[in-house]
Every structure is written in structure tokens, then in C-alpha cells.
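> After the sequence you'll find the predicted model.
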Amino acid sequence: MLPVLMFPQFDPVLIHFGPLAIRWYALAYIVGLVLGVILLKRLVAWAPRAASTRQADDFLTWATLGVVFGGRLGYVLFYQPGFYLTHPLAIVEVWRGGMSFHGGASGVIIALALFSWREKLNFLAFSDRVTVCVPIGLGLGRVANFINGELWGRQASDSLPWAMIFPNGGPVPRHPSELYEALTEGALLFTVMILAARRTALRERPGFLAGLFLCGYGCARIFCEFFREPDAFLGFLAFGVTMGQILSLPMIVAGVGLMIHAFRTPRYAGAPLAADHAHDPA
């Protein structure tokens, strides 16, 4: 039997400023959003252009609000509606944890729709650019989950070389499922999205990249859920599936539908939309 790894005792707080603290989890959100908008500005500069760099900058605020409000409300509605129905003030206590990716995704989709309508953008073409950036935040967020020692995996075999004992996971070795998700939902999905985005033929099909992201994330999440311990207050649902797997199925269906739709509609021949495009990088 191989020796089992012990979880490194990371401090979930990066920096203390008196009563204030900057946590790794919050930093992951901030860095993910900033890096995402930097990449988005590059993506909208690639022909065909779906927005201006100014609009890409402006969308950062909309995306932040969509992630935070959508992620929190999604967790409230999907995971613990009974608790928050009786403790409504706890809904705003985001510092205590509790965010849902599926809720955050819904929030960003709403933000995309409103922003595209306000700026008179092609919704699907702009969504294509935004979704390429999302895996950056996903990967960083899962690394932050690992640092926090949360969302650990199911019990693993003692012979698994990277099996790990987590502080709150009991004395049994477990899968470091947060790292599995960081690699699949983050690094792998980001690589797939970038490679697809570099192909002009795919960029000219509004909705294809967005559909690819939805389908890719759904498949990655369903796979990783086989190694992730379900939330204690939910456990396994019917037939041994988890809430994360159930919520990912509609994403896959929607993603496949978007990709099919993309190849059944005319190519997008978007022209430059704003004067500041003249200063966009090549």
C-alpha cells in the first residue's frame, strides 16, 4: 500500500489587513474576471468583429454582477431552498460560501442578453467570444476550492498515488476532485475553446463556440461528479446521480442545439462596430 498524502494546511486567507482579509477564493474571482476581459479584448479584435474593445471593457461590470448574483441565487434555489426560505437574511451572507456555477452561468447569459440589446450587438457572436474566456475563471476557482479544502472527492483506493486525506473529510483517502475539475473544466476546456476560436470558419458561425462551451463544460462536470463527494445536505439523488450532473444535462442539450443551429444559419460577416476598432491589435 502506498503512503497516503495529507492535505497541505493552506491558509484560506491570502492577506490580512486588520479586520479585513483577502481570501484566495475572492482573488480567484477577481483574477479570472480581469484575465477574461483582457482575452476578450483580443478576441473581439479578430475578424469577424462582434464588438469593440470599449464594449469588451464595459462588459466586465455586467459579467461580475451576473456571476455574483446568479451564482448566489443559483445556490439558494438549486441546493438549499428550504434553509434560505426560513433564513432569508442569510442569502446576502456570501462570505459564508455557497455559489453555484450553473446559477452564475445563468446570470452571465442574462447579462449577455441585456448588454447585447443595449449595445445593439449580435448576441450569439458576442457570446462566442465571452465563453472562450470563461474556463480561465473556472480553473482558478477550482484551485481556490482546493486551497480552502472544500468540495473534496469521494473515497479513493489506498493504492491511488494522489489519494489525499482532507481535514474535514474524515480519516479516509479521497480523490482531490477540485484538481480534476481545474484540469478538465479549466485547462482542457480552455485549450479546446482557444483552438476552436482560432479557426475562422468556426468564428463565422454565431453560437458555435458558445454551444461548444456549454457542451464541453457539461460533459466535464458530469465526469468529475463521479469523483466528487456530493454536498452532505443533498447526497445522491435518484439512480445515484448528483445535482451537478442533473443541472449539466440541459447545458449539453442546449450546447448541441446551438452548434447545429450555427451551421444551419448564414455565416456572420460582422463589420467593425466602433471607431476605436481602428486601434485594435491585429
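Right, received. Where do you want to start? This structure is a prediction, so every number in the text was calculated from the model and none was measured.
> make it CA atoms for all contacts and neighbour counts henceforth
Will do.
> What segments of the stretch 1-150 of the chain are strands?
For the stretch 1-150 of the chain, the strands defined by DSSP state E, counting those that start in this stretch cover 5-6, 13-17, 20-23.
> Comparing those strands, which comes out most buried?
By mean neighbour count, with neighbours taken as mean count of other CA atoms under 10 Å, strand 5-6 ranks first of those at a mean of 14.
> So what touches that one?
By CA atoms under 8 Å, 6 or more residues apart in numbering, the list of residues contacting strand 5-6 from outside reads 162-166, 173.
> and that strand, how far out from the chain's middle?
The gap between the average C-alpha position of strand 5-6 and the chain average comes to 28 Å, counting by CA atoms, centre = their mean, to the nearest Å.
> mind listing the helices for the chain?
Under the criterion DSSP state H, helices of the chain are mapped to 24-43, 53-78, 81-86, 101-119, 123-148, 177-181, 189-197, 200-203, 208-225, 243-262.
> structure B:
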Amino acid sequence: MTELLAALTIFMGETSLKFPEWSPALFSIDFGFMGLGTFHLRWYALGYIAGIGLAWWYANELLKRPALFGGNAPLDKNGLDDLMFWIIIGIILGGRIGYILFYMVPYQWDLIAADPMALVRIWDGGMAFHGGMAGVAVVLAWFAMKRGVNLFSIGDIAGVTAPIGIGLVRIANFTNGELYGRHTEASVGMVFPEGYVPGSTPPAYNWATGDWVYTGLELPRHPSQLYESALEGWLPLLVLSILIWKFGALKRPGLVAGLFLLMYGTGRSIVENFREPDSFVHTLPQWLTMGMLLSIPMWVGGILLVWNALKSRKN
């Protein structure tokens, strides 16, 4: 409760809030006596774990009701369990490979040349959502072909459950004090502990003392992680769930998946106007970000999926 109240503490004048100074880890265990250092169970990891677990639960609830799919569910419980395993692999590999291709190769080649092992050190950070989405798409296509199930139907399941993980992970970004927004003088502005590196890189956190590092030069910024959690996660989850449970959207294979892509692409592009661009991406004009560029294929794919679903229904 103390940390929550701290978030409401006026910090710089009457227009800014101070970032709630909680630890980016739920708990830490010191294995120094074994020569293994300290293990930190971070909120970010918990966001992924909880998101995957809740997605599995929601998908299972949908599959228990074949009527939602028009009479036949595309998977049974065992099939769902197998699919979730491969989706996790797709998220991890796709997210990392996407980050390497979209950000490291074009903008951090000097880092790669100096330290090639940086490519595999995923624990140092570096996951691209659009890469993870591509990884999941590959897994879904492969799984549908291997099992002989309807690709569009399992894509719909992924489309309505993915926002759960997105919403939670964006909240975890907030607790980590990373991916914060652009400078603002509005009352929603929050002062994040930017540490010694300006931009959207993770701030300095002193694990020894449990203190965030402030330089005194920080500016109030949009809490864009919370904007993303709402527009990319909870809003699509709410809208798509209503369409499924009240209007039978799953009976039109591909419709839910297409609408998810459109809603995510739109929400991400809106929030990019408030989010601080990555400091090392310096070749794009101010009005365009990498997040916007990578959302274009999502719009195209979403339009095609929705058009195909509605066309098939009409015929």
C-alpha cells in the first residue's frame, strides 16, 4: 500500500507523479554460497508466465463449448496442450530473432561485432513483440498442417487469448521502469528513474541497496506502458470476448484473428506517439517509429483475414 500511495505523491510541482519505487523483482534468492550469484524472480518474467497460463485457461474454456465454433471445436485438451508448448517456443525464438533483425543488425552492428555472444544473451533483454507474433504465426501454420486442423480457427483462439499476456507484460514493463513515454507537461506525466542512459533503455537499479538511480535530470513522461496495456491488451480482450460470447464470432474462422491484428496495430501506432523511441534507432523521421512500421503487416494481414471471414460467411 505504501508503494501504491507513493505513486500518487507529487514530485515535480503539481503536474507530475513519481514512479512508485518498487523492486523490479518479486523476490530474490542469494546463491552466492554456491558460487551461482543471486536469482531474481522479476515481474517481467511473471507477466509472461501468468499471461501464458491464463491464455491456456481461457482457450480451454472456449474449446469446452463446441457451439461457439458452430458445432465442432478445432482442438481437444491434449491438442491445446501441445499447441501451447510450441507457441511458447515461437514467442521466445520469434521475439529474440525479431529483435536481432529489426533492431540489433540495423542499429547495433558495432555491438555485435565487438561481442557476438550478445546475440544469444536473451537474459540481458531484447524481445520484439512483432517478432514474437511472427514466431507464433509460423507455429500455428506448422501445427495446423501437421494436425490437419483449421488454421483460421486456432488463429482465432490465439487472437483472443494473446491480449491477456500483452496486457500483463506491459504492466510488467511499467514496474520495470522501462519503455516509458515522451516528455509531457500534462498532469499524467510521471518521473521515471532514467538512470544514466536517456531514452527507453532500462533504468539503473541498484540491486545491492534496492534503490532506483535518479540523476536529478529526469523529465515527467507519459506512462506509455499503461496506455499500451489498455489499448493493446485489455481493450482487444474485452471487444473480442463480447464478439465471441454474444455474437458468435468464432463461427467465422479468421474473423477474431483479423480483428486482433487490426486492433493491436492501431493501438500500437497510437501509443507510439506517446512512447519514447529507442535511443539507438536514429534514422527514422520523428513522425515515424519502428513500432509503426512493423504494424503495417499486421494491418494488411488483419484486413485480409476479416475480408475472407466475412466473404466466406456471405457465400
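On my side now, so go ahead. Just so you know, these numbers come straight off a predicted model, no measurement behind them.
> re earlier: can you say which of the helices of the first structure is nearest to residue 16 of the first structure?
helix 24-43 (11.6 Å; CA to CA).
> what does that closest one correspond to over in the second structure?
When the second structure is aligned by TM-score structural alignment, the counterpart of helix 24-43 of the first structure is residues 43-62.
> if we can go back for a sec, can you put the helices of the first structure in TSV and add mean neighbour count and distance to residue 2 of the first structure?
Conversion of the helices of the first structure to TSV gives the following (neighbours: other CA atoms under 10 Å; distance: least, CA to CA, whole Å):
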stretch	mean neighbour count	distance to residue 2 of the first structure
helix 24-43	19	31
helix 53-78	19	38
helix 81-86	12	42
helix 101-119	19	35
helix 123-148	23	22
helix 177-181	23	19
helix 189-197	18	32
helix 200-203	17	47
helix 208-225	23	24
helix 243-262	18	31
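> how about the ones you listed in TSV, adding distance to residue 3 of the first structure?
Conversion of the helices of the first structure to TSV gives the following (distance: least, CA to CA, whole Å):
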stretch	distance to residue 3 of the first structure
helix 24-43	29
helix 53-78	37
helix 81-86	40
helix 101-119	34
helix 123-148	20
helix 177-181	19
helix 189-197	32
helix 200-203	48
helix 208-225	24
helix 243-262	31
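> nearest to residue 13 of the first structure, of these?
When the helices of the first structure are ranked by distance to residue 13 of the first structure, counting by CA to CA, first place goes to helix 24-43 at 6.0 Å.
> by contact count, what packs against the closest one?
Secondary structure elements in contact with helix 24-43 of the first structure, counted by 3 or more CA pairs under 8 Å, 6 or more residues apart in numbering; DSSP states H and E, are helix 53-78, helix 123-148.
> Quick one: average offset of that helix versus the second structure, please.
Relative to the matching residues in the second structure, helix 24-43 of the first structure has an average distance of 0.6 Å after the fit, by mean CA distance after the TM-score superposition for the first structure.
> Quick one: residues in contact with that helix.
For helix 24-43 of the first structure, with CA under 8 Å, 6+ apart as the criterion, the contacting residues are 12-14, 52-53, 56-57, 60, 63-64, 129-130, 133-134, 136-138, 140-141, 144-145, 147-148, 281.
> and that helix with helix 189-197, angle?
10 degrees (axes from the mean of the first three to the mean of the last three CA atoms, to 10 degrees).
> which residue lines up with residue 112 of the first structure in the second structure?
For residue 112 of the first structure, the equivalent position in the second structure is taken to be residue 140, counting by TM-score structural alignment.
> Can I get the strands of the stretch 1-150 of the first structure in TSV including distance to residue 191 of the first structure?
Putting these into TSV (distance: least, CA to CA, whole Å) gives the following:
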stretch	distance to residue 191 of the first structure
strand 5-6	29
strand 13-17	29
strand 20-23	27
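> Relative to residue 182 of the first structure, which of those is closest?
Going through those one by one, with CA to CA as the measure, strand 20-23 comes closest at 18.3 Å.
> tell me what that closest one is packed against?
Judged by 3+ CA pairs under 8 Å, 6+ apart, strand 20-23 of the first structure is in contact with strand 13-17.
> now what about the strand it packs on, what contacts it?
Strand 13-17 of the first structure has contacts (CA under 8 Å, 6+ apart) with 21-24.
> Neighbours of the closest residue to residue 222 of the second structure other than its chain neighbours, how many?
Counting by CA to CA, 6 or more residues apart in numbering, residue 181 is the residue found nearest to residue 222 of the second structure once chain neighbours are left out, at 4.4 Å. The tally of other residues near residue 181 of the second structure (other CA atoms under 10 Å) stands at 26.
> Equivalent analysis for residue 127 of the second structure, please.
A total of 21 residues lie near residue 127 of the second structure under the criterion other CA under 10 Å.
> quick one: contacts for it?
Taking CA under 8 Å, 6+ apart, one finds 92, 95-96, 98-99 in contact with residue 127 of the second structure.
> Just give the number of residues close to the aligned partner of residue 220 of the second structure in the first structure.
Taking TM-score structural alignment as the criterion, the aligned counterpart of residue 220 of the second structure in the first structure is residue 173. The criterion is other CA under 10 Å. On that basis, residue 173 of the first structure has 24 neighbouring residues.
> Centre of the chain to stretch 85-94 of the second structure, how far?
Distance of stretch 85-94 of the second structure from the chain centroid (CA atoms, centre = their mean) equals 14 Å.
> ok, and what's touching that stretch?
When contacts are defined by CA under 8 Å, 6+ apart, stretch 85-94 of the second structure is touched by residues 52, 127-128, 131-136, 138-140.
> Pull up the aligned stretch in the first structure for that stretch.
So stretch 85-94 of the second structure sits over residues 61-70 in the first structure, by TM-score structural alignment.
> With the second structure overlaid, how far apart is the matching stretch on average?
If you overlay the two and look at stretch 61-70 of the first structure, the average distance to its match in the second structure is 0.7 Å (mean CA distance after the TM-score superposition for the first structure).
> ok so, going back, got the contact list for the aligned residue in the first structure for the residue nearest to residue 222 of the second structure?
Aligned by TM-score structural alignment, residue 181 of the second structure pairs with residue 153 of the first structure. Contacts were defined as CA under 8 Å, 6+ apart; by that measure residue 153 of the first structure touches 174-178, 227-229.
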